[in-house]
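Enquirer: Here's my sequence, what's the structure:
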Amino acid sequence: MVLANVAWTMTFEQLDQITHYAIETLFGNDDGWRSLTRDLVHLWPDAGILEICFALVVAASAVESNFNANSPSRAQSAQAYRLAALVSADLYAMAAIGGYGSRARDLASYWRDHDSYFLTL
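Expert: As a prediction, this is how the structure comes out:
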C-alpha cells in the first residue's frame, strides 16, 4: 500500500494560523479539544490531512514547552498529541480503503462514511 497524493498545500503562515487556532481552542474551555479536529477540517477544508496532523503536533509541543510537567495545562498537550495520532490512523485507513483524497474535506467524507468518532466527539 502506498500513500499517494499526500497534499502539502499550505504556507508556513497558514500552518501557523492552524496551530494558533489549535492552541486557543485547547485552552478555550475544558472540553475545547473535543471539537478541535472537526473544527480544523471545517475551517481549512483544503488543508492536507498531514498538515492538520502537523499543526496538532506543533500545538502540543508548544504547550509542552511552555508549561512545566506538573502543570494542569500539560493535559491539553496530551489531548493534542492524541488527536494527531487518531487523525493519522484515519489517514492510514483512508489509504487502505482507497477512493479518498488527502485533504481535510476528504477526511470529513471518511468520517461520514466509515468512522463517526470525530463527528460525535
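Enquirer: make it CA atoms for all contacts and neighbour counts henceforth
Expert: Will do.
Enquirer: Would you mark the buried spots in whichever strand or helix holds Phe118?
Expert: Per DSSP states H and E: Phe118 is located in helix 117-120. The neighbour-count check on helix 117-120 (16 or more other CA atoms under 10 Å) flags Phe118 as buried.
Enquirer: And this one, please, so the two structures can be compared:
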Amino acid sequence: MSVSDEEMIEAIVTVLLSDTQDLQTLVGQLVTRWPTASALQIIHGLAMSAGAVEQMLAGPVAAQAAQDAWRMAGLVGVDLRMMEQLDLPHKTAGDLLAYWQAHDRFFLPPLA
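Expert: Presented below is the predicted three-dimensional model:
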C-alpha cells in the first residue's frame, strides 16, 4: 500500500502536536504501516512536518516538537547511509524495517 506525502505528513504532525505518542515510536510505525513507501519519503515527511510546525506555531513546545522531527529525519538518514555502506537494500521503508530488526531497534518497540 502506498501513501501520499500529505497522508504521511498529517500522521507525523498529529503526533508532533499531541502528548499521546512519541515520534521515535511513530517512525517505526510508519515503516511498518507503509513498507512499500520510499525510504526517502520517511525523511521527507519528517522534514516537512518539522518545517510546518516551525512555521505555523510558536513557543517552546512547538520548537521542541520540530527539533525532534528534524532529529528523527537525521537519524533515518544516518541509517540509510549505513545500509548503503553495508551494501544492503535501502530503497523502501520495508528495507529500513528489515535493517532495524537486524541491526538497530531504536525506532522499534522493545522485544518481549
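Enquirer: that older thread, residues making contact with the helix holding Phe118 of the first structure?
Expert: Ser35, Thr37, Arg38, Trp111, Arg112 (CA atoms under 8 Å, 6 or more residues apart in numbering).
Enquirer: Give me the buried entries from those.
Expert: Applying 16+ other CA under 10 Å to the contacts of helix 117-120 of the first structure flags Thr37, Arg38, Trp111 as buried.
Enquirer: ok, the last one - contacts?
Expert: In this structure, Trp111 of the first structure makes contact with Tyr117, Phe118, Leu119, judged by CA under 8 Å, 6+ apart.
Enquirer: Translate it into the numbering of the second structure.
Expert: Counting by TM-score structural alignment, Trp111 of the first structure lines up with Trp100 in the second structure.
Enquirer: And for the second one?
Expert: In the second structure, the residue equivalent to Arg38 of the first structure is Gly28, according to TM-score structural alignment.
Enquirer: show me what contacts its match?
Expert: Gly28 of the second structure neighbours (CA under 8 Å, 6+ apart): Leu97, Phe107, Leu108.
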